[in-house]
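Q: predicted model and sequence below, questions to follow.
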Amino acid sequence: MARKKVTLQYTPNDSTRRGTFKKRHRGLMKKASELAILCDVRACVLVYDEGEMVPEVFPSHVGAVKILNIFKNMPELEQYKKMMNQEGFLRERIDKLRDQLRKFGREAGTTRDPPAQGHVWQPP
């Protein structure tokens, strides 16, 4: 049976939040381990628990330091080649959607391009 989609929002109840954190924390570490094993990649996860000074680290503290040092020693261009922040991701997504909109417009026989950023495009 399929699970119900969970809405992501802050949980104000402390005990519920702690329980969810523990469950999801274990799941995150397991997924990182599976990713590293199945795809033969180097993976590193740092999780700071609320109120804790020392993070939980995957695969180990020494392993994480090695992975981070490899990353730091890469040329800067190589480091940033595939890196993306939320703004970059959203810009890329908007560009893809605009291209899709143009394509659908051509197929439908309209040639009107969507407007630049900040404006809402209304279909003809």
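A: Yep, that arrived.
Q: only C-alpha atoms for contact and neighbour calcs from this point on.
A: Noted.
Q: would you map the strands across this structure?
A: Counting by DSSP state E, the chain has strands at residues 45-47, 56-58.
Q: any idea which of these is most buried?
A: Stretch with highest mean neighbour count among the strands of the chain: strand 56-58 (a mean of 17; mean count of other C-alpha atoms under 10 Å).
Q: name the helices or strands packed onto that one?
A: helix 14-39, strand 45-47 (3 or more C-alpha pairs under 8 Å, 6 or more residues apart in numbering; DSSP states H and E).
Q: show me where this structure has helices.
A: Secondary structure of the chain (DSSP state H): helices at 14-39, 61-73, 76-80, 86-108.
Q: next up, a second structure to put side by side with the first:
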Amino acid sequence: MGELTTLCEVNGFAIVYDQDNSESAVWPSPLKVEELIARFFNIPEVERKKKMSHQETYLTERAAKGRPCP
């Protein structure tokens, strides 16, 4: 995750749950994760959703681009 955020020049975090361990692995730190989540929710909802994509819509759009024009 550290390499991805550095290479893409983006903010990001990871929370990994393990069914055998009661504590989650958090990167970069719990405090930084809370800060990033707060920053995300401080962005107006319209702006947050502007570039969001679900897997189904993403795949549908990609398939449509691959089809020849009628």
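A: Received, thanks. Computed from a prediction, not measured in an experiment: that's the story for all the values here.
Q: centroid-nearest residue for structure 2?
A: Gly12 (7.2 Å; C-alpha atoms, centre = their mean).
Q: that one against Glu3, yeah?
A: No. If you go by C-alpha atoms under 8 Å, Gly12 of structure 2 and Glu3 don't touch, sitting 10.5 Å apart.
Q: among the strands of structure 1, which is nearest Ala108 of structure 1?
A: Among the strands of structure 1, the nearest to Ala108 of structure 1 by C-alpha to C-alpha is strand 45-47 (47.0 Å).
Q: that closest one vs structure 2, mean deviation?
A: Mean deviation of strand 45-47 of structure 1 relative to structure 2 after superposition (mean C-alpha distance after the TM-score superposition for structure 1): 1.0 Å.
Q: which residue numbers in structure 2 go with that strand?
A: Counting by TM-score structural alignment, strand 45-47 of structure 1 lines up with residues 14-16 of structure 2.
Q: ok, the residue nearest to Asp49 of structure 1 when sequence neighbours are not counted - contacts?
A: Of all residues not flanking Asp49 of structure 1 in the chain, Pro55 sits nearest, at 6.8 Å (C-alpha to C-alpha, 6 or more residues apart in numbering). Taking C-alpha atoms under 8 Å, 6 or more residues apart in numbering as the contact definition, Pro55 of structure 1 lies against 46-49.
Q: out of the residues you listed, who's nearest Arg18 of structure 1?
A: So of those, ranked by how close each gets to Arg18 of structure 1 (C-alpha to C-alpha), first place is Asp49, at 9.6 Å.
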